[in-house]
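Visitor: Please find the sequence and the predicted model below.
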Amino acid sequence: MPLAYRKEIDGLRALAIIPVLLFHAGIPGFSGGFVGVDVFFVISGYLIGGQILFALENKSFSFAEFYFRRARRILPVFLFVLIVCSIAAWVLLHPVALVEFSWNAIASVGFSSNIALWMQSGYFDSAAEFKPLLHTWSLSIEEQFYLLAPVTLVLIHRIRKNALFSLVLALTLFSFFAAIWASKKYSSESFYFLPTRAWELFVGVLVAMKASSKTGSYSFTWFEECLGVLGLLLVIGSFLLLSTTVAFPGVATLFPVLGTAMIILYGHNGVVKAILSARLLVFIGLISFSLYLWHQPVLAFSRYWSQDALSINHLVILMGFCFVLAFLSWSFIEKPFRYSKRLSRRTIMDSLVLGSVLVVGFGFLAIKTEGVPARYGAEILKIDAAIADINPLTPYCHVGRGVPSKHPIPGCEKYLSGETFDVLVMGDSHSNAISYALQERLSQ
């Protein structure tokens, strides 16, 4: 049977998004707020898995219809936010930062921003605070999963229908153990890449299979209510007790993931439903996607503009602004594109293509012109030139993850290979600032 709408799922979305906002805002007490994304992964797997499985059982599944529904749900507001961010980036960002932003925007449209961000810096690096599109990595993970999951489930359903649960469980365990192994040796790759994140979404798919197998006469027991409460405690505890020092996604990821699964399975009655069905939480859950899209750009651009740590008062104002933006985009973009019968399929697709072209076109223009330095007056350009003269290596040797970044002036490679040297300076922009002086001093 199809998955019915459940208010508590929207409440669970609210429970996930609020700690993410507080974590990115740097509010003390939410050291594990970033695991709200893991809660979203399980919810997405549950909803998408339920839709696919129901369609397969009724022999009504269509790849074209599935992907159109996903595009209609995600892309209109996502592209709108990217367009607004591109305008803000043009006004606020320095040429080098604008080029980096442009690569990220283009990668976001191509469902690969997780890879682009991995090549630049770690999710928990201090420089990440200034990346307006840092949060798009998780959207790319979900979009990549949406591309592969239907194909996987359809093939298994056709070949070994009776073994569907067992085979999906095997895929889940394989991805989970790969994540544990990779989180120790390749922590950044494990954090950003789909193979080590897929198990979280597959847990949601398994939950959908389990939930759909329950009959209408199913009776809810006190023991299952206890499991629902335990799941809620696991999720909330993860927000408060986990931190960036824990290997992620590793064993610790089980706490928010299994907690979310338990809430979905056993939170449809009793105290958990009463809590998560609260009107305010449901409302926040409804606008959570727009809220997630807006929060990081607002924080990053504000930090870039101020160049100082944002005060609590500023953060409260910015969070309020994020809620206003989220409500407006949910009301005037998300809902109309998702539900309006006045918008034809052709109109929706044309709008999505136009939005994608605008974002990609702006990105390539910024990259081609090396950040559009013409935006600045002659005096500013002279200062930039003087800074480059102080350290001539600056334009050449900004690298990330051991490979040249997307936008250096050719020549960085010669400093990394084929040269003999006694001292290698590695680090952030501060290390780069002293590298030339150190080279001059050591050569004397």
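Guide: Received the coordinates, thanks.
Visitor: Going by C-alpha atoms from here, please, whenever you check contacts or count neighbours.
Guide: OK.
Visitor: My guess is Ala16 contacts Gly36. True?
Guide: Yes: contact criterion C-alpha atoms under 8 Å: Ala16 and Gly36 qualify, at 4.3 Å.
Visitor: Use this one as the comparison:
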Amino acid sequence: MKQNSEAVSAMTPSQKYQPEIDGLRTIAVMSVVLFHLEFKWIPGGFVGVDVFFVISGFLITRLLVKDVQAGNFSFKHFYLRRIRRLGPALIAVLLGTFVVAAFFLTPDHFQRFSGALLASLFSASNLFFWAESGYFDATAELKPLLHTWSLSVEEQFYLVWPALIFLVGRRSRWVLPVVVLLLSLLSLYGALVFTKYEPSAGFFLMPFRIYEFGIGAGLALLALQPLRNTFREFFCLLGLLMIGYSLLAFDKLTPFPDIYALLPCMGAALVIVGGNARFLGYLLRNPISVWVGKISYSLYLVHWPIVVLYKHVTFADAVLGKTRIALLVLMFMAAPVMYYGIEKRFRFGAGSNKPGASRRLWGWLAVPLVLSMLSVHAYAINGWSWRFDDAVIHSIGILEERQQDRRQFIDNEQATSNLPFDAAAEKVLVMGDSHSTDMFNALYLNVEGDSRISVRRLELDDVCLYLFADKPDEQVTGLSASELVRCGEQYDAVLASEMLAQVDRIVISTRWQETSFPNIEPFANFLRSAGKPESPPQVVVMGRSAEFKNVPALILQIGLDDTIDQQLAATRTTNLDALNENLKQQAEVLQLPFVDKVSYLCSDEASRCDAIDEQGLVLYTDYGHWSLEGARLFGQRMLADSATAVMLTGMSTSELNARSTAN
């Protein structure tokens, strides 16, 4: 293949092995691993993926330019190398994760897992997870293959980059760098726009990551001459500081990738330039860093399924204490096995470049065909629900049907904040976050048809109560930009609501945080001042609801036997007891009635917590939100307690029952 050598000769950097790049891989992979193990001191560990993208852009561009210059570039050989490099280890992890997931994941989770596996096999998992939700959403930590999004981005990059180098790189020495620069700027602009208006797309989609690959590619195209050691030390130090700052200063609330990704990406580029520095470079070139860098791909592949499957098996909602170390050890046991047993064997094994090796590679890659068929079947057959007891599946199935009913129910006109109250003796307004929905359901389902009581709901997260304080601008510490916007919208809706001037009692039901406690008094004062002057509303504070491991998942695992209530109680988050006690004391100081929800959900000693009702229907939809059956039952219990009934409705239990008898 004859090429214009003048067009590429100036672009070709040194092709010798650079151990410092393996050291940089170590920084990248350990950042991601420690972040996913939930070490609080590295809140920006997710930027390790961006460092990987820079490394990939640099190495792939350097390789492609070398092949084009030598006149032996071949799309076939390039993609065979990529398949040999990435395919076998990925398939092994997908296969192993599928086997474990089939034993422990609930039908709903297993169905979504099967869809993600199929998408991973076709280099489209980033599209799959973008369509589902965001990287930092509440359920992300329960998706065993979430980490494959970055592999799909990289594989999609490989689909376009070789053609770009091959077609553009032959024209003149400056065309390719200019094209790479323009594509990178366009990609960065797209990332800025989409991170603001469609964050999930900006995070997951390949076009908005091209500028990260482009930084590495531009470095390869510069073909820098050897620098004096003083400059190499400076560049290495500056690059490490930029990456380190990103790891320590960024967190889940940082708009990303946005312009913020430039910091770790430029840092990675500087480390590549100066990584062979005599002194600081040893941090990257030492045997331990190089070894971890060599196994980094295998370590990246195995680390996340280990964390997620641990949570599914144990129902843990976080990785804490010694568990982190145990999981880290397990990762470093699995990764070398993967590297030496599979990755290195197919990539560097004896005869890997011979024709027979390709046949063996394709034989190994036949495994995805089986995995694809199994995944399609599991996805189509409701996550293989036959793995669980029929009675349990029936109960969970009813719960899933009721979930749609619940969404429709809470969106009906009875919960709409801009409607006036019915002409009733007692007008009750429930305020709070999603847990106020539970209390609205609990009251509405038990007083429905009673013309003496009218119930409405108004959304207001407890973290937004700072807006009702005397100096609200001084109390926004810790809130993200999106939380500030949401609080502003909720605050405006509260001020605009006509219900506050009509209401008789206001029930505050939310997932309280102790940082919100100081704002309860000014908020209560606001509610009283906004009410009827002759009879200000009674403000009732409700404690946080009982929280557990995922209740439907627990029921699927252990069944509907007589021990379900005790086993549910064993997973209860007991540290909320102290928070509720502090909240109760705060309410007493402010002379506000307080209702302890937990006492109506669990026995007095909390040794039993109801998971199902008398018909065997599940009372919770997740860790603590109530199903419609749960809301009906728990509301019934509250209203059966005359003192609580008076606080919530203004009527005693006997008065409420008199309505029931009359009806």
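Guide: Ah, there it is. Bear in mind that the values here come from a model prediction, so they are computed numbers and not experimental data.
Visitor: now what about the TM-score between them?
Guide: The TM-score (TM-score structural alignment, normalised by the length of the first structure) is 0.87; 416 aligned residues with a C-alpha RMSD of 2.6 Å.
Visitor: Which parts of stretch 351-362 of the second structure count as buried, going by neighbours?
Guide: When burial is assessed from 16 or more other C-alpha atoms under 10 Å, stretch 351-362 of the second structure yields the following buried residues: 352, 357-358, 361.
Visitor: Number of residues surrounding the corresponding residue of the first structure for Phe204 of the second structure?
Guide: Alignment note: Phe204 of the second structure maps to Tyr192 in the first structure; criterion TM-score structural alignment. By other C-alpha atoms under 10 Å, the residues close to Tyr192 of the first structure number 24.
Visitor: Quick check: chain neighbours aside, which residue is closest to Tyr192 of the first structure?
Guide: Nearest residue to Tyr192 of the first structure in three dimensions, chain neighbours excluded: Asn114, at 5.5 Å (C-alpha to C-alpha, 6 or more residues apart in numbering).
Visitor: Show me what that neighbour aligns to in the second structure.
Guide: Match for Asn114 of the first structure (TM-score structural alignment): Asn126.
Visitor: what about the helices in the stretch 1-150 of the first structure?
Guide: Secondary structure of the stretch 1-150 of the first structure, counting by DSSP state H, counting those that start in this stretch: helices at 7-25, 36-57, 63-92, 95-109, 113-120, 136-159.
Visitor: closest to Phe174 of the first structure out of the ones you listed?
Guide: When those are compared by C-alpha to C-alpha, helix 136-159 sits nearest Phe174 of the first structure, at 14.7 Å.
Visitor: buried stuff in the closest one?
Guide: 136-146, 149-150, 153-154, 156-157.
Visitor: cool, stretch 439-456 of the second structure as well?
Guide: By neighbour count with 16+ other C-alpha under 10 Å, stretch 439-456 of the second structure contains the buried residues 439-447, 452-456.
Visitor: As a check, name the ranges of all strands in the first structure.
Guide: 399-400, 403-404 (DSSP state E).
Visitor: Look up how far Gly44 of the second structure lies from the counterpart of Leu281 of the first structure in the second structure.
Guide: When the second structure is aligned by TM-score structural alignment, Leu281 of the first structure is paired with Ser289. To Gly44 of the second structure, Ser289 of the second structure is 21 Å away according to C-alpha to C-alpha, to the nearest Å.
Visitor: Ok, Asp251 of the second structure next?
Guide: Asp251 of the second structure is 5 Å from Gly44 of the second structure, by C-alpha to C-alpha.
Visitor: Tell me which of these two has more neighbours.
Guide: Between Asp251 of the second structure and Gly44, counting by other C-alpha under 10 Å, Gly44 is the more crowded of the two (24 against 18).
Visitor: these two touch, right, the more buried one and Leu253?
Guide: No: counting by C-alpha under 8 Å, Gly44 of the second structure sits too far from Leu253 to count as a contact (9.8 Å).
Visitor: which residues are common contacts for those two?
Guide: Common neighbours of Gly44 of the second structure and Leu253, using C-alpha atoms under 8 Å, 6 or more residues apart in numbering, do not exist here.
Visitor: So for the first structure, the centremost residue is which one?
Guide: Among the residues of the first structure, the one closest to the centroid is Ser138, at 2.4 Å (C-alpha atoms, centre = their mean).
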